[in-house]
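Enquirer: Next come a sequence and a model predicted from it.
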Amino acid sequence: MSSATETLCGQAFGARQYHMLGIYLQRSWIIDLITATILLPILIFATSIFRLLGEEEAIAKEAGPISLWFIPIVYYFVFSLTIQNYLQAQLKNMVIGCLYAASFVLHLLLSWIFVIKLNLGVLGAMGAMIIASWTTVIGAFVYIFGGWCPNTWKGFTTAAFSDLLPVIKLSLSSGVMLCLELWYNAVLVLLAGYLKNAEIAISAFSICVRVSNELGRGDAKAAKFSIKVALATSICIGVFFWILCLVFGNKIAYLFTSNEEIAEAVSSLSVLLAFSILLNSVQPVLSGVAVGAGRQTVVAYVNVISYYVIGVPIGALLGYVGDWEVTGLWIGMTCGIVVQTLVLCYITWRTDWDEEVNKASKRLNKLFLKTLEESNESPTQD
């Protein structure tokens, strides 16, 4: 839902309505905080939910305690994602880079202390992630509230509670669009839990999904500034990691596990993983273009058809009926991504950008609020 902040802040900054960025940020905080709170029962009752879904008891029991540790992460996302979009709209990418670089170093240090030295296991790893993650938010608060965004942050205002409905609609469209994409991977991981040797299947599939998404993901946020540059950059990055996965595919799993059986399962998927990385270097940029143009609803429909009408059925068919197991699920996922990428390419190519500019202008004018200075300067009428 935070991608709505990206759309509104990016377009407001381009229209020189600088003071609106801070108001949009606060509106997103209100909407996302309420949404995150509504979602808490899913994390609190994770074990019961997995049991209802028929997952193995060992997996269901393990998910319960870990899911509770994700509650601080959910609230971290409320602030980190919205602030990231707010700062990126102002081209303050270096600030974001420094904050996350510092968080990364702290994360490594805390993980080493909690997991290796104190032998706290998974809970130590979660604690390290929570502390490191929230340092980025605290650092961002210091930067924003400390006066380094004078044009876009005018302080907290009750104006943030006005005109929430249009922002809610755009946030919901954004949420549906991106959740359909995120849930696609999650559904396939869930399906892996019903295969033979479920724990091995889930571990191998989760590692591949993580590697594919993270290595293949280009700078999607830059798409609204320059589609060609973003695509070229992301494709170059994708090709680089595509080659790495083809060459070192049998070694990648050891970055995440020491289990030989899991590593072997990941190795068997290395070729599919390599091509998924290549696809994921293009797809996020095209999604970023849609977000920048405020076309989340259109992409939501594309995601439903690509992922759930095509990808999941093919994966389930090959995985269960064809007895290809994890390989079949992964082929289904890849088919969905291919279809989505091709459709988004066509939509981007056919887009009338002059018309999109007019739509953005109309949206901004509806949500525009005058600054206090502008209000005082307006002539009074008898």
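Expert: All right, it came through fine.
Enquirer: drop to CA atoms for contacts and neighbour counts, all remaining ones
Expert: Will do.
Enquirer: Which stretches in the stretch 151-300 of the chain count as helices?
Expert: Ranges of helices in the stretch 151-300 of the chain, per DSSP state H, counting those that start in this stretch, are 164-192, 198-216, 227-248, 260-268, 270-280, 283-292, 296-303.
Enquirer: Dump those helices into CSV; add distance to residue 366 as well.
Expert: Formatted as CSV, the helices of the stretch 151-300 of the chain follow (distance: least, C-alpha to C-alpha, whole Å):
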stretch, distance to residue 366
helix 164-192, 9
helix 198-216, 36
helix 227-248, 27
helix 260-268, 51
helix 270-280, 35
helix 283-292, 18
helix 296-303, 19
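Enquirer: Which of those sits closest to residue 338?
Expert: Among the helices of the stretch 151-300 of the chain, helix 270-280 comes nearest to residue 338, with 7.2 Å by C-alpha to C-alpha.
Enquirer: alright, now check it against this:
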Amino acid sequence: MICLELWYESILVLMTGYMENAEVALNALSICSFNISVWEIMISLGFLAATGVRVANELGAGNAKATKFSIVVATAMSTVIGFVVILIFLCFRRSIVYLFTTSDVVADAVLDLTPLLVLNLFLYSIQPVLLGAAVGAGWQNLVAYVNIASYYIVGIPLGVILGYLNGYGVKGIWMGMNFGILIQTMVLLFITWKIDWDRGNFENTSFRID
């Protein structure tokens, strides 16, 4: 699943390389997606691993209430940290951008992407926790299908349409990327919310824990 996400972002960066003024656009997107955003993702991946282990343990013990509580707490903590990261970036965004470039043109391009970067940071404060819950519950196949549909069937084509056909450039490509992440997050949130944790089929999880 992590590979699907990394390939997704890599494809979008590759698409940016074929745009007009590609050097500035590529530098700006790389700073946003592979530098600033990754700072938060490293924290979120920790929540992904912790949530997956906790959910698997609680389901293996047959404790549905603790499972739901663990997911809520992990999601809340990760979201709060995400908001802190967003606030830090908004307060010091110009100084942070110049950590990665000395070009005023590139810096202005990154600052122009600030709304999309903030949305990206917010989504990545929630999505990994839901992924961790899904992995802990043994839904790896389902999550893989959701990833493929959200990223490769929705996100990339939408990025091409907005970036190339509608003329939004790098903004359009990242809009498509964020929309794919948003779709995935909403689907995982819906599944996590609607599943009956007390009566769900988690035999595979119980087997692994035993």
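Expert: Nice, I can see it. In this text, all values refer to a predicted model and were calculated from it rather than measured experimentally.
Enquirer: now what about the TM-score between them?
Expert: Remark: TM-score between the superposed chains equals 0.83 [TM-score structural alignment, normalised by the length of the second structure]; 189 aligned residues with a C-alpha RMSD of 1.8 Å.
Enquirer: hmm, back to that, which of the helices of the stretch 151-300 of the first structure sits closest to residue 11 of the first structure?
Expert: helix 283-292 (7.8 Å).
Enquirer: Tell me how many other residues crowd residue 114 of the second structure.
Expert: Residue 114 of the second structure has 16 neighbouring residues, counting by other C-alpha atoms under 10 Å.
Enquirer: Quick check: the aligned residue for it in the first structure?
Expert: Matched to the first structure by TM-score structural alignment, residue 114 of the second structure sits across from residue 270.
Enquirer: what's the closest non-adjacent residue to that match?
Expert: What sits nearest to residue 270 of the first structure in space, not counting adjacent residues and going by C-alpha to C-alpha, 6 or more residues apart in numbering, is residue 249, at 4.8 Å.
Enquirer: Just give me the neighbour total for the aligned residue in the second structure for that neighbour.
Expert: Here residue 249 of the first structure is matched to residue 93 in the second structure, going by TM-score structural alignment. Applying other C-alpha under 10 Å, we find 17 residues neighbouring residue 93 of the second structure.
Enquirer: okay but residue 93 of the second structure is in contact with residue 112, surely?
Expert: No. Counting by C-alpha atoms under 8 Å, residue 93 of the second structure does not reach residue 112; the two are 11.0 Å apart.
Enquirer: Could you pull up the contacting residues of the residue most central in space within the second structure?
Expert: What sits nearest the mean C-alpha location of the second structure, by C-alpha atoms, centre = their mean, is residue 124, with 3.7 Å. Residue 124 of the second structure is in contact with 40-41, 44, 82, counting by C-alpha atoms under 8 Å, 6 or more residues apart in numbering.
Enquirer: Tell me the buried residues in stretch 244-257 of the first structure?
Expert: Buried residues in stretch 244-257 of the first structure, counted by 16 or more other C-alpha atoms under 10 Å: 245, 249-250, 252-253.
Enquirer: ah, wrong one, I meant stretch 67-83 of the second structure
Expert: The neighbour-count check on stretch 67-83 of the second structure (16+ other C-alpha under 10 Å) flags 67-68, 70-71, 74-75, 77-79, 81-83 as buried.
Enquirer: Same question for stretch 301-310 of the first structure.
Expert: 302-304, 306-308, 310.
Enquirer: Residue 27 of the first structure: which of these is nearest?
Expert: Ranked by distance to residue 27 of the first structure (C-alpha to C-alpha), these are led by residue 303 at 26.7 Å.
Enquirer: Need the counterpart of that closest one in the second structure.
Expert: In the second structure, residue 303 of the first structure lands on residue 147 (TM-score structural alignment).
Enquirer: Just say helix, strand or coil for the residue lying closest to its match once chain neighbours are set aside.
Expert: Spatially, and ignoring its direct neighbours in sequence, residue 147 of the second structure is nearest to residue 184 (6.5 Å; C-alpha to C-alpha, 6+ apart). Recorded secondary structure, residue 184 of the second structure: helix (DSSP: H, G, I helix; E, B strand; the rest coil).
Enquirer: separation between residue 129 of the first structure and residue 251 of the first structure?
Expert: 25 Å (C-alpha to C-alpha, to the nearest Å).
Enquirer: And residue 127 of the first structure, by the same measure?
Expert: Here the criterion is C-alpha to C-alpha. By it, residue 127 of the first structure lies 28 Å from residue 251 of the first structure.
Enquirer: Alignment lookup: the residue nearest to the centre of the second structure to the first structure.
Expert: Alignment note: residue 124 of the second structure maps to residue 280 in the first structure; criterion TM-score structural alignment.
Enquirer: next one: residue 31 of the second structure
Expert: Aligned counterpart of residue 31 of the second structure in the first structure: residue 207 (TM-score structural alignment).
Enquirer: how deep is its match tucked in, by neighbour count?
Expert: Burial measure for residue 207 of the first structure: 18 neighbouring residues, criterion other C-alpha under 10 Å.
Enquirer: Next: residue 30 of the first structure.
Expert: 16.
Enquirer: Which helix or strand contains it?
Expert: helix 19-44 (DSSP states H and E).
Enquirer: Relative to the second structure, which residues correspond to that helix?
Expert: Aligned by TM-score structural alignment, helix 19-44 of the first structure falls on no residue of the second structure.
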